[in-house]
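Enquirer: got a predicted model here, sequence first, then my questions.
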Amino acid sequence: GLTAYCYTGGYDCPPKTLTGSVRDDLIYIPEVIGVGELAIADRRAPEPEIKDLAKACIDSYVGGMLANKPGVAHIHVGDGARRMQSLRDLMEKHVVLPGNFHITHIGRSEALIKEAVEMARQGCYVDLDLWDRDFSYWYQVYKELKGPLDQLTVSSDASKGPPADLWYEIKACVLQHGFKLEELLKHFTSNTARALKLSRKGHLAVGCDADVAVFDKNTFEMKHVISRGQILMKDGKLNFINRPPDSRREFDVYGIRKEEDSKI
């Protein structure tokens, strides 16, 4: 039931790929939807040459066009003094679409988040991670700077955080910091879907994937989870679909639709 995609490459630029080029990875590998994380202003990778950074981003865009995929360029911004200077140079010297850039780790400093707000105003998507559990602080800073809220996403990326941290952070922001759920939710759902150009994700509508999480409105405890129409959790218990035939484990199985049942 779960949906999983990946980027080709990593911190280095030119990026290492599976087929020899970013464009071909997008064309020939179904799961690849973009390039990243391309690192700038970070001690763990050399600052990329602008022409190399431009080629990686443009190849991702063109590969996406040819394969009918997002073709996103995912940018990792470190804590170096240059901050987003390489991106500004790229956009000044090359014809690129700001909406194709997804820039992460913007909550490292106030100087960096100010630059992120400017990038978001140009149409880039910017991302706050959950490092040090300080999302609520940086979210408030972003709002005070009048950053475009439709361009802001939240990820569990930093420190290899588990995806469950996203839910824990929503819970903490509402129950402990007083944010409204209806204000927060889009940064974790619909904004991310738009940033990654996944039109079937991030909202509930006819023809879209049936991804639903149901929780207690008072305690925020998760009750039910449906992914692409498959029930993965019911009444707080995990539902293991397609149980291995040789497994001796005890499973509680719910919601498996029989072939003769009418389609929903």
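Expert: That came through fine.
Enquirer: switch to C-alpha atoms for all contacts and neighbour counts from now on
Expert: Fine.
Enquirer: run through the neighbouring helices and strands of the strand ranked longest in the chain.
Expert: Determined from DSSP state E, the single longest strand within the chain is strand 32-40. Other elements packing on strand 32-40 under the criterion 3 or more CA pairs under 8 Å, 6 or more residues apart in numbering; DSSP states H and E are strand 6-8, helix 22-28, helix 50-67, strand 72-77.
Enquirer: just the buried residues of that strand, please?
Expert: For strand 32-40, the neighbour count (16 or more other CA atoms under 10 Å) marks V32, I33, G34, V35, G36, E37, L38, A39, I40 as buried.
Enquirer: quick one on the thing from earlier: any chance of the helices and strands packed on strand 32-40 in JSON lines, with distance to P15 and mean neighbour count too?
Expert: Shown next, in JSON lines, are the helices and strands packed on strand 32-40 (distance: least, CA to CA, whole Å; neighbours: other CA atoms under 10 Å):
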{"stretch": "strand 6-8", "distance to P15": "8", "mean neighbour count": "20"}
{"stretch": "helix 22-28", "distance to P15": "8", "mean neighbour count": "24"}
{"stretch": "helix 50-67", "distance to P15": "7", "mean neighbour count": "21"}
{"stretch": "strand 72-77", "distance to P15": "12", "mean neighbour count": "25"}
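Enquirer: returning to that earlier point: contacts for the longest strand of the chain next, please.
Expert: 5-13, 15, 22, 25-26, 45-48, 53, 56-57, 60-61, 64, 69-78, 83-84, 86 (CA atoms under 8 Å, 6 or more residues apart in numbering).
Enquirer: now do it: distance to the chain's middle.
Expert: Centroid displacement of strand 32-40 relative to its chain, using CA atoms, centre = their mean, to the nearest Å, is 12 Å.
Enquirer: residues contacting F215?
Expert: Contacts for F215 (CA under 8 Å, 6+ apart) come out as E221, M222, K223, H224.
Enquirer: equivalent analysis for L196, please.
Expert: P70, V72.
Enquirer: redo that, cut-off 10 Å
Expert: 33-34, 69-74, 99-102, 125, 190 (CA atoms under 10 Å, 6 or more residues apart in numbering).
Enquirer: nearest to P162 among the residues you listed?
Expert: Nearest to P162 out of the contacts of L196 is H74 (CA to CA; 19.0 Å).
Enquirer: how far away is the closest one from F135?
Expert: From H74 across to F135, the span is 20 Å (CA to CA, to the nearest Å).
Enquirer: was I right about Y7 contacting E31?
Expert: Yes - here Y7 reaches E31: they are 8.1 Å apart, a contact under CA atoms under 10 Å.
Enquirer: overlap in contacts, those two.
Expert: Joint contacts of Y7 and E31 (CA under 10 Å, 6+ apart) are D25.
Enquirer: just to revisit the earlier point, where neighbours are concerned, which of the contacts of F215 has the most?
Expert: Highest neighbour count within those: H224, with 19 neighbours (other CA atoms under 10 Å).
Enquirer: the helix or strand in which that residue is found - contacts with which helices or strands?
Expert: If you go by DSSP states H and E, H224 is part of strand 222-227. Judged by 3 or more CA pairs under 10 Å, 6 or more residues apart in numbering; DSSP states H and E, the packing partners of strand 222-227 are strand 212-215, strand 230-234, strand 237-238.
Enquirer: next, the one to line up against it:
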Amino acid sequence: MIRLIKNAEVFMPESMGTKDVLFAGSKICQIADEITIEGDVRLEVIDGQGKYLFPGFIDNHVHITGGGGEGGFCTRTPEIGLTDIIDGGITTIIGTLGTDGFGRSMSNLLGKASALEEEGITVFVNTGSYQIPVRTFTDSISNDIMFIERIVGVGEIAVSDHRSSCPAVEELEKIVSEVRVAAMLSGKIGIVNVHIGDEPEILEKIKQIASKCKAYKKHFHPTHMNRSPEVFEDGLSYLQMGGSIDFTTSTTPLFLEEGEVACADGVLRILDEKLDVTKVTLSSDGQGSLPVFDKEGNVIGIEIGRVTSLYGAVKECIEKNVPIDIAISLITSNPAAIYGLKRKGCIKEGYDADMVLVDKDTLAIDTVIAMGEILKKQGKNLKKGAFE
């Protein structure tokens, strides 16, 4: 089947104006002012009039096998389903374990990633969880990254958090060194995804390592950097050093009331201070737990992260006058570049046919296309997960 999107305003994520986009199989074939197909071919035309065409969204931090458990076994969050992913306009995911590296495993994570790919979503994963030593699939971080194509990094490794292994600077340095060498040998970038809690040290250990060896800066990608004003400010200082940071889009009214920085406000601050916004990403922490602790560290409440919050935060950015191309880059070209995801994050000829059509007036998602397959059309999902 050859498919043609007509008359959409295309963001690659930079604005290209009104274009036609032709795709066949899993690839984008042609982008032009006007494309005409002649002859006896099977052609499906998708009307893009009155719509923006964005690259498919990349969620770089999702607990695809579920997460949490801080409040006991009954608070282990469930695996993600395909419907939520489609509703969020997400076409590429990076899966991670998180707090529970004991009851959940890398085998479980890789199996779920394969299942989601069979259903039409591109999935990469990080090896390990909060804990150090890193719990790998093979016998080492190096072998995981070098020989398992789907594994793009390590993490999320917990730092500055009461649930972490309290890693020493030397332990973190050994991890990033191993990731760097394995990535170089396998043609990957190699990311250490770092969970940042709200303990006072925040990014101190990461900054020490990045200051000692500048080459390591591109390998650390700390997340939850909007969880408090103090964490946010430390994230800005890391941006000034040339590092990259990630904001979490899943939140609760209580978190915001207690000082969490809304993603849109954080992005506006970065633009106002003329920091490098290409080093900033948004991720949902989907299916992760959102626990509330009292002053003694006891769990007093828990909610669940949602992947649909990812585009919700982007819409809020646009509504607060963040330029559309910058807002979209936070979940497309930026994570693709930081993680080294080839043929992802842009609408270009030869790239994977991952695209999202949204209504210009409401910004509502109309159509979702992943690897050339239409998963949602005119607001209606065309596919469900195996057990949904």
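Expert: Arrived safely. Keep in mind that this is a model prediction, so the values were computed, not measured.
Enquirer: for stretch 204-220 of structure 2, buried residues please.
Expert: Buried residues in stretch 204-220 of structure 2 (16+ other CA under 10 Å): K205, I206, K207, I209, A210, Y216, K217, K218, H219, F220.
Enquirer: quick one: residues in contact with it.
Expert: So stretch 204-220 of structure 2 is in contact with 153-154, 159-160, 167-170, 172-173, 176-177, 179-180, 183, 189-194, 221-222, 234, 237-239, 241-245, 279, 338-339, going by CA under 10 Å, 6+ apart.
Enquirer: measure the counterpart of C57 of structure 1 in structure 2 to G153 of structure 2 for me?
Expert: In structure 2, the residue paired with C57 of structure 1 is V176, using TM-score structural alignment. Distance of V176 of structure 2 to G153 of structure 2, given as CA to CA: 10 Å.
Enquirer: quick check: neighbours shared by the two?
Expert: I141, A182, G190, I191, V192, H219, F220.
Enquirer: for the counterpart of the fourth one in structure 1, which non-adjacent residue is closest in space?
Expert: It refers to I191 of structure 2. Aligned by TM-score structural alignment, I191 of structure 2 pairs with V72 of structure 1. Spatial nearest neighbour of V72 of structure 1, chain neighbours left out: G34 (4.4 Å); criterion: CA to CA, 6 or more residues apart in numbering.
Enquirer: the one you found corresponds to which position in structure 2?
Expert: By TM-score structural alignment, G34 of structure 1 lines up with G153.
Enquirer: ok, now L87 of structure 1?
Expert: In structure 2, L87 of structure 1 lands on I206 (TM-score structural alignment).
Enquirer: quick check, that match in a helix?
Expert: Yes - counting by DSSP: H, G, I helix; E, B strand; the rest coil, one finds I206 of structure 2 located in a helix.
Enquirer: counterpart of I328 of structure 2 in structure 1?
Expert: I328 of structure 2 maps onto L185 in structure 1, by TM-score structural alignment.
Enquirer: and its match, how far is that from K146 of structure 1?
Expert: With the distance defined as CA to CA, L185 of structure 1 ends up 18 Å from K146 of structure 1.
Enquirer: and for G20 of structure 1?
Expert: Counting by CA to CA, the gap from G20 of structure 1 to K146 of structure 1 is 42 Å.
Enquirer: which of those two has more neighbours?
Expert: Taking other CA under 10 Å, G20 of structure 1 and K146 do not tie; K146 has more neighbours (13 against 10).
Enquirer: quick one: contacts for that one?
Expert: K114, V117, E118, R121, Q140.
Enquirer: what about 8 Å?
Expert: Going by CA under 8 Å, 6+ apart, K146 of structure 1 touches V117.
Enquirer: what do we get in structure 1 for Y311 of structure 2?
Expert: Correspondence of Y311 of structure 2 to structure 1, assessed by TM-score structural alignment: W167.
Enquirer: its match: how many residues sit nearby?
Expert: For W167 of structure 1, using other CA under 10 Å, the count is 15.
Enquirer: so which helix or strand takes in it?
Expert: Using DSSP H and E, W167 of structure 1 falls in helix 164-175.
Enquirer: what segments of the stretch 151-300 of structure 2 are strands?
Expert: Assigned by DSSP state E, counting those that start in this stretch, the stretch 151-300 of structure 2 shows strands spanning 151-159, 191-196, 220-223, 245-248, 280-283, 289-293, 299-304.
Enquirer: got a markdown table for the ones you listed, with distance to T83 of structure 2 too?
Expert: Below are those laid out as a markdown table (distance: least, CA to CA, whole Å):
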| stretch | distance to T83 of structure 2 |
| --- | --- |
| strand 151-159 | 24 |
| strand 191-196 | 26 |
| strand 220-223 | 25 |
| strand 245-248 | 21 |
| strand 280-283 | 18 |
| strand 289-293 | 19 |
| strand 299-304 | 16 |
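Enquirer: between these, which one is closest to K19 of structure 2.
Expert: Once the strands of the stretch 151-300 of structure 2 are compared by CA to CA, strand 280-283 is nearest, at 26.9 Å.
Enquirer: buried sites along stretch 157-166 of structure 1?
Expert: D157, L166.
Enquirer: contact partners of that stretch?
Expert: With CA under 8 Å, 6+ apart, stretch 157-166 of structure 1 has contacts from H105, D129, L130, W131, V154, S155, S156, F188.
Enquirer: how much space is there between D79 of structure 1 and P14 of structure 1?
Expert: Using CA to CA, D79 of structure 1 is found at 21 Å from P14 of structure 1.
Enquirer: higher neighbour count, those two?
Expert: P14 (19 against 16).
Enquirer: leaving out the residues flanking it, which one is nearest to that one?
Expert: Counting by CA to CA, 6+ apart, the residue nearest P14 of structure 1 is D52, at 5.7 Å.
Enquirer: hmm, V22 and the one you found touching each other?
Expert: No - between D52 of structure 1 and V22 no contact is recorded; they are 11.8 Å apart, counting by CA atoms under 8 Å.
Enquirer: and the closest residue to V299 of structure 2 other than its chain neighbours, how many neighbours?
Expert: Leaving out its chain neighbours, the residue that sits closest to V299 of structure 2 by CA to CA, 6+ apart is F293, at 4.5 Å. When counting by other CA under 10 Å, one arrives at 13 neighbours for F293 of structure 2.
Enquirer: and F293 of structure 2, what pairs with it in structure 1?
Expert: Aligning on TM-score structural alignment leaves F293 of structure 2 without a counterpart in structure 1.
Enquirer: tell me the contacts of F293 of structure 2?
Expert: V299, I300, G301.
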